[in-house]
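> using only what follows, build the 3D model:
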Amino acid sequence: MDDHNDAGFPSETADWITKPFSRFLKIEAAAGGLLLMAVLLALALANSPWQEAFLGFWETPIGLTFGSLDFTRSLRHWINDGLMTLFFFVLSLELKREIVLGELRNPRQAALPFAGAVGGMVVPVSLFLAMMYGQPGMHGWGTVMATDTAFVIGCLALFGRRIPPTLRLFLLSLAIFDDVGAILVVAFGYGEALNWSALGLGLLGIGIVATASRLGIRSIPVYFFMGAAVWLCFDASGVHATIAGVILGLMTPTRIWVSDIRLRVILGRVLAAPNGEHRQRDVAGHHDLRQAGRALTESLSPVERLEMMLHPWVGFAIMPIFALANAGITISGAGFGQPVSLAIIVGLVLGKPIGVLGFSWLAVRSGLAVLAPGLSWPFIIAGSFLTGIGFTMSLFIAGLAFNWPVLNAAKLGILSGSALSAMLGVALLIWLTLRRT
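Below is the predicted model:
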């Protein structure tokens, strides 16, 4: 191997932008496969002799009670409202990094996935409302809004380098935009009666987090403690608690604390120290080593450090657990002929691609947005069908909007619509990549 590679080349700004994005895509692609396995397992158990035990397990009450304060929730609630907060936190970190440091810092390039995300929410919701007008379940229009990031990236991973990298960026950015849009709708459209005192405490907690950041407090455990306090306040306020993850993610700084020049100076001081056993008893030497370790950590921005820390946990633990807790439906108990199932399928399979493609075309046509290099309309058409994979957020919102047995029918529509969207999008990409060879 080349000695220069062993020593390591100096990092460039472009590496800091592209490497985290590449790492994010790899984790999402692998997580998509694990997520699919969790879905199939949940479906199998929900339609097996262990059905009652499996479905009842997620309703197990867990929590604490302090006098009049009751923090007892079902296991499914802690997963959907607690663990999923970390999911939205990581999505917000990725969105902020792309807007501040990545390709989306160009407003006209960011406008294309943003316009597609808006269309991918407006059109399917309109179709859903038109089909469900005056019927029970109309309140569940949010189920057709969002795109599942892991499954979409997993589908794109099947094609490797045969598809333009800009298509991955477009779909990832679009999925993050409409996931954030969906959680804002959840926070205010599917919340409960507001507890203004708890909401005020939550906003005060956010203000304390911002103040701590301005004062230079850099301890991640301290911020996790404050974030947990903010989450509890939002959970008690009636606003959906996962909004705390979105807000705190967007507040996370992207600026590094230790510059490359300062890092080289600190490391140079350590390397220049004499070798030998006497150095093990050298107080100054130990101080330099501790300072070098901290400098290495702080040479990454908080956004990148938190993404590296949490993204694998979200992709390989939280998302599969969420799928196990929410994807289990009894197939015999729900029919495709129910209005809510059909409305969701139409919204995901037709509404999402029509909205994404239509609004993207209007944005480019009006001059508000530009196509990224290598990204063509045929690939956007194929990718727009993949945006109909609404699994995670669709199930999340369905659990808030519907009651049994409508919930079961809605879940069937979500799984069917997501599967059809995936098959159509993958089939079009196969056709396009074969044409290019």
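> rest of the way, CA atoms for contacts and neighbours
OK.
> so what touches stretch 355-367?
111-113, 115-124, 369-371, 380-381, 384 (CA atoms under 8 Å, 6 or more residues apart in numbering).
> strands of the protein, start to end?
Using DSSP state E, the strands of the chain run over 61-62, 65-66, 69-70, 73-74.
> could I get those strands as TSV with distance to residue 319 and mean neighbour count?
Putting those into TSV (distance: least, CA to CA, whole Å; neighbours: other CA atoms under 10 Å) gives the following:
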stretch	distance to residue 319	mean neighbour count
strand 61-62	20	14
strand 65-66	28	8
strand 69-70	27	10
strand 73-74	18	15
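> redo the ones you listed as CSV? Include distance to residue 5.
Converted to CSV, the strands of the chain look like this (distance: least, CA to CA, whole Å):
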stretch, distance to residue 5
strand 61-62, 52
strand 65-66, 57
strand 69-70, 57
strand 73-74, 52
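> for residue 39, find the nearest of these.
Nearest to residue 39, of all those, is strand 73-74, at 20.5 Å by CA to CA.
> so what does the closest one touch, helix or strand wise?
Other helices and strands packing on strand 73-74, by 3 or more CA pairs under 8 Å, 6 or more residues apart in numbering; DSSP states H and E, are strand 61-62.
> identify the residues contacting residue 425.
Per CA under 8 Å, 6+ apart, neighbours of residue 425: 382-386.
> apply 6 Å and report the result again.
For residue 425, the contact set (CA atoms under 6 Å, 6 or more residues apart in numbering) comprises 382, 385-386.
> now, of the contacts of stretch 355-367, which are buried?
Buried by 16 or more other CA atoms under 10 Å: 111-113, 115-124, 369-371, 380-381, 384, out of these.
> the residues you listed in helices, which ones?
For the buried ones among the contacts of stretch 355-367, the ones inside helices are 111-113, 115-124, 380-381, 384, with DSSP state H as the criterion.
> before we compare anything, build this one as well:
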Amino acid sequence: MQTKDALRVAVLGCGSVGSQVVRLLTEQADDLAMRAGVPLELAGVAVRRLDAPRDVEVPAHLLTTDATALVTSGVDLVVEVIGGIEPARSLILAALESGASVVTANKALLAEDGATLFEAAEKAGRDLYYEAAVAGAIPIIRPLRESLVGDTVTRVLGIVNGTTNYILDKMDSSGAGFADALGEAQELGYAEADPTADVEGFDAAAKAAILASLAFHTRVTAADVHREGISDVTAADVRSAADMGAVVKLLAICELRDGPDGQAVSARVHPAMIPRSHPLASVREAYNAVFVESRAAGRLMFYGPGAGGAPTASAVLGDLVTIARHHRAGTRGAGESAYTARPVLPMGETLTRYHVAIDVEDRAGVLALVATAFAEHGVSIQTVRQEGRGADAQLVVVSHRATDAQLAATVAHLQQMDIVREVTSVMRVEGETE
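Down below sits the predicted model:
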């Protein structure tokens, strides 16, 4: 390898991911230099507290609490793994304006204001890479951004949050309720003390926005994504799914749809039943998987650890090596592709299916009345079964595909019927074709 001046790397944040980035940069320095074609030199690590305990030992002279000074000090590459909106946004913009390329794992920022970051990178003529922002070590950003750019992606269906997948998997395998499964996830370190971002779907919604933006070449923000979490999923829901040969998963679903004025994008995150025969049904514990459908390549699946310090750092280092190669060649990678500017469909216009469990009076004609309610809103019934007798009588209905608005109106109608004691469960059904 021809000797080259080293590229100076600044790391913002030294938590579980940042500390592993520092470790890999140090331990694999020689190999990374050979792969990148130029040495990668750690120039500094910005932290909140100099005396905080860390997973790896960082030389004191590399630590600083002045992140702004670090990213504007003439470094070549900046790794942002502090998360959140601010100061991350200001630091990334300052780095780009100062001539540094950026690798970020910040899904929340990209989903909220990615357009500003991409525009700044374009103006500065620098790279902005973010493989680590979605699904940890799983390579999904680059396949959508580069490998499939010559194809037409029609659907992205994924399990992109390990915490919720662990909880739902535990509920399925042990029969535990949500609270008990969450408690176990917290004890094992899979869930935070405040699990809201995970269990209410905020984390998955940010990732869905990024995936939809890439897949469909249009700008999609987290605010565009319909979001429902798993805190209302009950053990009864999971048992009902099992009875129909299905499992419950929190899914991020991004689709290319025909809207009223041409093609549009649908982006949503919610729990859904999927058949056990579907590849995503076998994704266990805290693992992630993303299922991609395209017109030419067909169906592709990407699977692996979706979080954790070392797996996420692996994705960060992959981006660093790629950008270093661009520096060496005097080029830059692809920027944002949002040329289609497709509208995002509201959830009410999204086509889906419902599984509805209804406590009803056990008397003649009940099934006909329930079927009539579905028909009045243009929803066709695929299957129906009755469970129990007398006070325990329950109908379980699975619909054919209809708009979410039609299905919601049907459920509202059922709740007002005299023969219906309670609509005990409503869940969408995915993963099957009609």
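> care to give me the TM-score?
Scored against TM-score structural alignment, normalised by the length of the second structure, the superposed chains reach a TM-score of 0.24; 167 aligned residues with a CA RMSD of 6.9 Å.
> select, from the ones in helices among the buried ones among the contacts of stretch 355-367 of the first structure, the two members most distant in space.
Farthest apart among those by CA to CA are 111 and 124. That separation is 20.0 Å.
> so where does residue 425 of the second structure fall, helix or strand?
Counting by DSSP states H and E, the element that carries residue 425 of the second structure is strand 420-429.
> mind listing what's buried along that strand?
Neighbour count says strand 420-429 of the second structure has 420-423, 425-429 buried, by 16+ other CA under 10 Å.
> possible to save those residues as a markdown table with distance to residue 197 of the second structure?
Below are those laid out as a markdown table (distance: CA to CA, whole Å):
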| residue | distance to residue 197 of the second structure |
| --- | --- |
| 420 | 35 |
| 421 | 34 |
| 422 | 30 |
| 423 | 28 |
| 425 | 23 |
| 426 | 23 |
| 427 | 21 |
| 428 | 21 |
| 429 | 23 |
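> what about residue 80 of the second structure, distance to residue 162 of the second structure?
Distance, residue 80 of the second structure to residue 162 of the second structure, by CA to CA, to the nearest Å: 22 Å.
> next one: residue 324 of the second structure
From residue 324 of the second structure across to residue 162 of the second structure, the span is 31 Å (CA to CA).
> for the second structure, just list every one of the helices.
Using DSSP H, helices in the second structure cover 16-27, 29-36, 67-71, 88-97, 107-124, 141-142, 162-174, 178-187, 196-199, 202-216, 235-243, 309-329, 366-376, 404-415.
> would you mind giving the ones you listed as JSON lines with mean neighbour count and distance to residue 292 of the second structure added?
Output for those, formatted as JSON lines (neighbours: other CA atoms under 10 Å; distance: least, CA to CA, whole Å):
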{"stretch": "helix 16-27", "mean neighbour count": "21", "distance to residue 292 of the second structure": "27"}
{"stretch": "helix 29-36", "mean neighbour count": "16", "distance to residue 292 of the second structure": "29"}
{"stretch": "helix 67-71", "mean neighbour count": "21", "distance to residue 292 of the second structure": "36"}
{"stretch": "helix 88-97", "mean neighbour count": "21", "distance to residue 292 of the second structure": "30"}
{"stretch": "helix 107-124", "mean neighbour count": "20", "distance to residue 292 of the second structure": "20"}
{"stretch": "helix 141-142", "mean neighbour count": "18", "distance to residue 292 of the second structure": "12"}
{"stretch": "helix 162-174", "mean neighbour count": "24", "distance to residue 292 of the second structure": "19"}
{"stretch": "helix 178-187", "mean neighbour count": "17", "distance to residue 292 of the second structure": "28"}
{"stretch": "helix 196-199", "mean neighbour count": "18", "distance to residue 292 of the second structure": "23"}
{"stretch": "helix 202-216", "mean neighbour count": "28", "distance to residue 292 of the second structure": "9"}
{"stretch": "helix 235-243", "mean neighbour count": "18", "distance to residue 292 of the second structure": "24"}
{"stretch": "helix 309-329", "mean neighbour count": "21", "distance to residue 292 of the second structure": "19"}
{"stretch": "helix 366-376", "mean neighbour count": "16", "distance to residue 292 of the second structure": "32"}
{"stretch": "helix 404-415", "mean neighbour count": "18", "distance to residue 292 of the second structure": "23"}
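> tell me how many other residues crowd residue 26 of the first structure.
Residue 26 of the first structure has 16 neighbours, counted by other CA atoms under 10 Å.
> same check, this time on residue 403 of the second structure
Residue 403 of the second structure: 16 surrounding residues under other CA under 10 Å.
> that one touches residue 353, doesn't it?
No: under the criterion of CA atoms under 6 Å, residue 403 of the second structure is not in contact with residue 353, lying 8.2 Å apart.
> quick one: which of the helices of the second structure is nearest residue 272 of the second structure?
Closest among the helices of the second structure, using CA to CA: helix 235-243, at 9.4 Å.
> now the closest one and helix 162-174, what's the angle there?
Relative orientation of helix 235-243 of the second structure and helix 162-174, computed by axes from the mean of the first three to the mean of the last three CA atoms, to 10 degrees: 70 degrees.
> now for helix 235-243 of the second structure, which elements pack on it?
Helices and strands touching helix 235-243 of the second structure, as assessed by 3 or more CA pairs under 6 Å, 6 or more residues apart in numbering; DSSP states H and E, are absent.
> what's the angle from it to helix 178-187?
Going by the same axes, to 10 degrees, helix 235-243 of the second structure makes 90 degrees with helix 178-187.
> cool, thanks, signing off.
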